[in-house]
Structure formats: C-alpha cells, structure tokens
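**Q** Sequence below, structure please.
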Amino acid sequence: MKIVATNIGERKKVDWKGKTVITGIFKFPVETSIFLDVEKVKEDAICDKEHHGGVGQAVYAYSEKHYTYWKELYPDLDWELGMFGENLTVDNLDERKLHVGDTFKVGEVIIEVTKPRQPCMKLGVRFNDMKIVKQFWKQDLPGVYFKILQTGFVKTGDKFEQIISCPQNPTIAKVYQEKRTKKGM
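**A** Below is the predicted model of the structure:
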C-alpha cells in the first residue's frame, strides 16, 4: 500500500435545505507533506470533535480503488481524491485484510488501525445527495481510522510498511458489518 494523495480541508459553512451545516469534509489534495499529530492532522479542519479527530481516530484513510464503485453510482460529480473526507487516499486499502491493532510505519509516522468510519449526513452534504449515506452503510468500503503512535510527516508516495500484525483481532470489514447490524441496516 502507498499514499496516492494527502488531503486537507478547511472549515466550511454550507446551506443545506435551509439550514447551515458547518463541516470539514470538503478535503482536497495538497502537494506538500502533512503532519499527523496525536489527535488530528495539523492544518485540517475538524468541526465535530465528538465524532472526528481524537486519539482513536486521528487520521482517516480511504482506498483509491473504492472510488471506481462510487463513480459508477455518481457519474456526474466532479471527482477528486479526498471526496470521502479522507486525509490519506491509499492505493489499495482493503478493509477485509486490515485488523484492529495492525501497525504500520508510513513516512515519519507509526500508525495503528483502530476502527471503520461510520457515515453521517455530512457525507450526503459533500455528495449533494443524502442517498449516499445509506449506500455507504450497505457496502463494506468504510475506510479506516488510525491512531498515531509516533507523530510526523507523511507525503504522497509514502509506502505502508507493516510492523505489527494482529490476525487474532477482527478485521475492519467485520467491525463495520457488526455496527451495521446493530443499526439495523
């Protein structure tokens, strides 16, 4: 696996059906390296600290391969990496093969797999279509949150070198399936 894009977003106010929504989901690729800190990516907006950021979900990664599926469902969108609010777009991130606790050296950092992303209405705002939230729940393509064990910079092209493997723990796909079942999806 390797990083194909590093993405940063600013705090943005969006008029959604007459209500103001404040979000940081509008992330776009940057040419420079980004700093992964203990609780967040520096320079990246986090507007809902209850559900984003923090030690257990300091950085969100999504697979570039998953984009193919979504582009078929939403062919009219102006597609860019970062569309799912991810800080790291990774070439071949596979939730069926990543276990909670798996640890990687990437660039200057050491990161640990913690949990899948749960979609919220802000993904619908980003796609300008709330159908995406339910569709996202129904696919095992949630992306992965990581905990930062060693802070530092990462950049496009950095490879993921696995340093700890935890096959005894559930995969991210399994954790996501269990969350979906609990929600009745």
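**Q** From here on, just use CA atoms for contacts and neighbour counts.
**A** Fine.
**Q** where do the strands sit along the protein?
**A** 3-9, 12-16, 19-23, 27-30, 34-36, 59-63, 88-90, 103-106, 109-116, 144-150, 152-154, 160-164 (DSSP state E).
**Q** So which other helices or strands are in contact with the longest one?
**A** If I follow you right, that is strand 109-116. strand 103-106, strand 144-150, strand 152-154, helix 172-182 (3 or more Cα pairs under 8 Å, 6 or more residues apart in numbering; DSSP states H and E).
**Q** compare with the first, here's sequence two:
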Amino acid sequence: MARLTAVNVGMSRDVPWGGKTVHTGVCKQTGAGPRMVRRPNIDGDGQGDLGGHGGEQRAVLVHQLDSSRFWEEKPGRDDLTPGQFGENFTVDGLPDDEVCSGDRIGAALCEVTQPRVTCYRGTAHG
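**A** Alright, predicted model coming up:
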C-alpha cells in the first residue's frame, strides 16, 4: 500500500543550465497545508513546458522514496529532500516495477495514467 509522505509544489522559473537559460518547473518544495489537485495541476504549482507536463493526464508527478534511497546510497548523497526530483507527490511503497496505469493512490483518488518521464530540464536543478 502506497503512503503519501510529502506534497511538493513550486512555480516555474528561469535557471541557468549548460550555458543557457531554461524555463523549468522542476524546483519544488514541500507545501504547507492542504493543496487542491485540479485537472491542470496542483494549486501553487507550475510547469515550465506545458506541452510536456501538466494537464488532465499529467497534473501530478509522483516519485517514490526507493528511488531517492538509491541516489542516497550509490553516489553517497545526503542532501536529498522531498521535491528534489521535481515530484509533486513523494510516496513510499509504490515501486516503479510494480505500479501500473490504473493504479489509484490515496483518498484524493489520484490514478496513474502514464509512466514517469524525466525531461532535460530536470537536470537543471541541483
């Protein structure tokens, strides 16, 4: 059973990356209090590329803690926080190799519609 551990939001902004400036919404922080999830996104959250992110079928990005644990153990990082990977929901107990389209998460009745896809803008954030 998946457990929601953090809800993370952040507005899109311009950041330097690879000698250029890119517009990204990957910079997320754990939000205080409840957040309304709507068709395009979560209140207080923005996407840098609306063609590839957000919308009815991609309103929320989910990242599971086992992936964060991997990045903490293998490269030896100790600075990872919820939202670090641009996710809106940080969850525990939802392994990538077990989750399927149609799976439902939590009382808000969020349903998996697509696999998680990382874009190049995600690398622009530390």
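**Q** related to what we said a few turns ago, can you tell me which of the strands of structure 1 comes nearest to Lys131 of structure 1?
**A** Closest of those to Lys131 of structure 1 is strand 12-16, at 14.4 Å (criterion: Cα to Cα).
**Q** what sits up against that closest one?
**A** 20-24, 26, 125 (Cα atoms under 8 Å, 6 or more residues apart in numbering).
**Q** Pull the most distant pair out of those.
**A** Thr20 and Phe26 (15.0 Å).
**Q** More neighbours: those two, which one.
**A** Phe26 (22 against 11; other Cα atoms under 10 Å).
**Q** my guess is the more buried one meets Glu80, correct?
**A** No - using Cα atoms under 8 Å, Phe26 of structure 1 is not in contact with Glu80; the gap is 10.3 Å.
**Q** rewinding a little: is it possible to export the strands of structure 1 to JSON lines including distance to Tyr176 of structure 1?
**A** Converted to JSON lines, these look like this (distance: least, Cα to Cα, whole Å):
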{"stretch": "strand 3-9", "distance to Tyr176 of structure 1": "23"}
{"stretch": "strand 12-16", "distance to Tyr176 of structure 1": "28"}
{"stretch": "strand 19-23", "distance to Tyr176 of structure 1": "23"}
{"stretch": "strand 27-30", "distance to Tyr176 of structure 1": "23"}
{"stretch": "strand 34-36", "distance to Tyr176 of structure 1": "24"}
{"stretch": "strand 59-63", "distance to Tyr176 of structure 1": "14"}
{"stretch": "strand 88-90", "distance to Tyr176 of structure 1": "19"}
{"stretch": "strand 103-106", "distance to Tyr176 of structure 1": "19"}
{"stretch": "strand 109-116", "distance to Tyr176 of structure 1": "6"}
{"stretch": "strand 144-150", "distance to Tyr176 of structure 1": "10"}
{"stretch": "strand 152-154", "distance to Tyr176 of structure 1": "27"}
{"stretch": "strand 160-164", "distance to Tyr176 of structure 1": "22"}
